[in-house]
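S.K.: Just a sequence and a predicted model for now, questions to come.
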Amino acid sequence: MTALNWKLVVDTRDAQTLADFWAAALEYEVEDATPLIDHLLKAGDLPEAAVAEHNGHRVFRGYAAVRHPEDPYDPFTGIGKGRRLLFQDVPEPKTVKNRLHIDIHAEPDGLETLVSRLESLGATRVNEVDKGPAGHWWVMRDPEGNEFCVA
């Protein structure tokens, strides 16, 4: 039996901005779909209204993805074939606590340094949890309010 491929999809207000945050937070790469978009536009398979510009690249309006820099990807589409997060704009705002979240692990003795770096990217501290020998971590929120943990 072979393990399944997957991606985590996150609903957003601004997919491009949140992808930038998570790419920086995780040291991932924002996927560049410019060659695919150019191809689809030229073929008439994608309307101009479905495309926007962000950081000098053409992007699918309302969608963005980030991938682990060491994982394989399709060079034509820019789509990763490994660890990915896909961000998609939705009309409704976030209203309750996440039922699924990401845990980011700091280097030994690097928790405060990592938390401070994430704050500089736009994250906010919510709650410090200290369970003694069982663990010490911070609950944080990304720029759109999605909770995640840093341990």
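M.R.: Right, received. Where do you want to start? Residues are numbered from 1 along each chain as shown.
S.K.: switch to C-alpha atoms for all contacts and neighbour counts from now on
M.R.: Fine.
S.K.: need the contact list for Glu119.
M.R.: Applying CA atoms under 8 Å, 6 or more residues apart in numbering to Glu119 gives the contacts Arg125.
S.K.: what's the nearest residue to Lys7 if we skip its chain neighbours?
M.R.: Excluding its sequence neighbours, the residue lying closest to Lys7 (CA to CA, 6 or more residues apart in numbering) is Arg84, at 5.0 Å.
S.K.: ok, now how distant is the one you found from Gly132?
M.R.: According to CA to CA, to the nearest Å, Arg84 stands 33 Å off from Gly132.
S.K.: These two - which one has more neighbours?
M.R.: Taking neighbours as other CA atoms under 10 Å, Arg84 and Gly132 compare with Arg84 leading, 22 against 7.
S.K.: residues in contact with that one?
M.R.: With contact set as CA under 8 Å, 6+ apart, Arg84 has these partners: 6-8, 65-68.
S.K.: one more structure, for comparison:
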Amino acid sequence: MALNWKLVIDSTNAAALADFWAAALGYEVEDPSALIEQLLTAGHLSDEAVVEHRGRKTFRGYAAIRHPEDPFDETSGVGRGRRLLFQDVPEAKSGKNRLHLDVHSGPGDLAELVARLEDLGATRIREVDQGPAGRWWVMQDPEGNEFCAA
């Protein structure tokens, strides 16, 4: 039986990084505001655990994105499919990622993809040319996490 999973990415600003990756991948930022309202009303969540981002209440230090075609829970906003969760951590990024995302362009659209990602806040690091195997760019998101654009 296949298992459900999500990729969790440490960050210093979960909401901003979720916004970047949602725009980069064409995903949707999850909206937990209905769940947060229920938890606040019931006294199960303190006001200090909540922040407002782009006009919505969200959990302080957490933000998630999901594929727009995948199912999600209407009450919590939590995706039940392809999903990335960003969580704030106190320590800074200190080395090379051991896991990274590859973002794929359509045939012949690599330059357009790289330019769009740069407009969103990504940075080019180096181009990799594997001859017949293809070429791609190693890039960094706004917090310095490496990923490849191919």
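M.R.: Noted; the coordinates are in hand. Not measured: the values here are computed from a predicted model.
S.K.: just the buried members of the contacts of Arg84 of the first structure?
M.R.: Restricting those to buried positions leaves 65-68, with burial counted as 16 or more other CA atoms under 10 Å.
S.K.: Sort out for me which of the contacts of Arg84 of the first structure are in strands.
M.R.: Among the contacts of Arg84 of the first structure, the ones falling in strands (DSSP state E) are 8, 65-67.
S.K.: Just name the closest of the residues you listed to Glu92 of the first structure, please.
M.R.: Among those, Leu8 lies closest to Glu92 of the first structure (CA to CA), at 18.9 Å.
S.K.: Identify the residues contacting the closest one.
M.R.: Per CA under 8 Å, 6+ apart, neighbours of Leu8 of the first structure: 84-86.
S.K.: got it, and Glu127 of the second structure?
M.R.: Counting by CA under 8 Å, 6+ apart, Glu127 of the second structure touches 135-138.
S.K.: One more pass at 7 Å, please.
M.R.: 136-138 (CA atoms under 7 Å, 6 or more residues apart in numbering).
S.K.: Can you add neighbour count and secondary structure and give these back as TSV?
M.R.: Below are the contacts of Glu127 of the second structure laid out as TSV (neighbours: other CA atoms under 10 Å; DSSP: H, G, I helix; E, B strand; the rest coil):
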residue	neighbour count	secondary structure
Trp136	20	strand
Trp137	21	strand
Val138	17	strand
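S.K.: quick check, nearest of those residues to Ala34 of the second structure?
M.R.: Val138 (38.2 Å).
S.K.: nearest to Ala123 of the first structure, of the ones in strands among the contacts of Arg84 of the first structure?
M.R.: Closest to Ala123 of the first structure, out of all of those and judged by CA to CA, is Val66, at 17.4 Å.
S.K.: if I look at the closest residue to that closest one other than its chain neighbours, how far off is Arg83 of the first structure?
M.R.: The spatially closest residue to Val66 of the first structure, leaving aside those adjacent along the chain, is Val30, at 4.3 Å (CA to CA, 6+ apart). According to CA to CA, Val30 of the first structure stands 12 Å off from Arg83 of the first structure.
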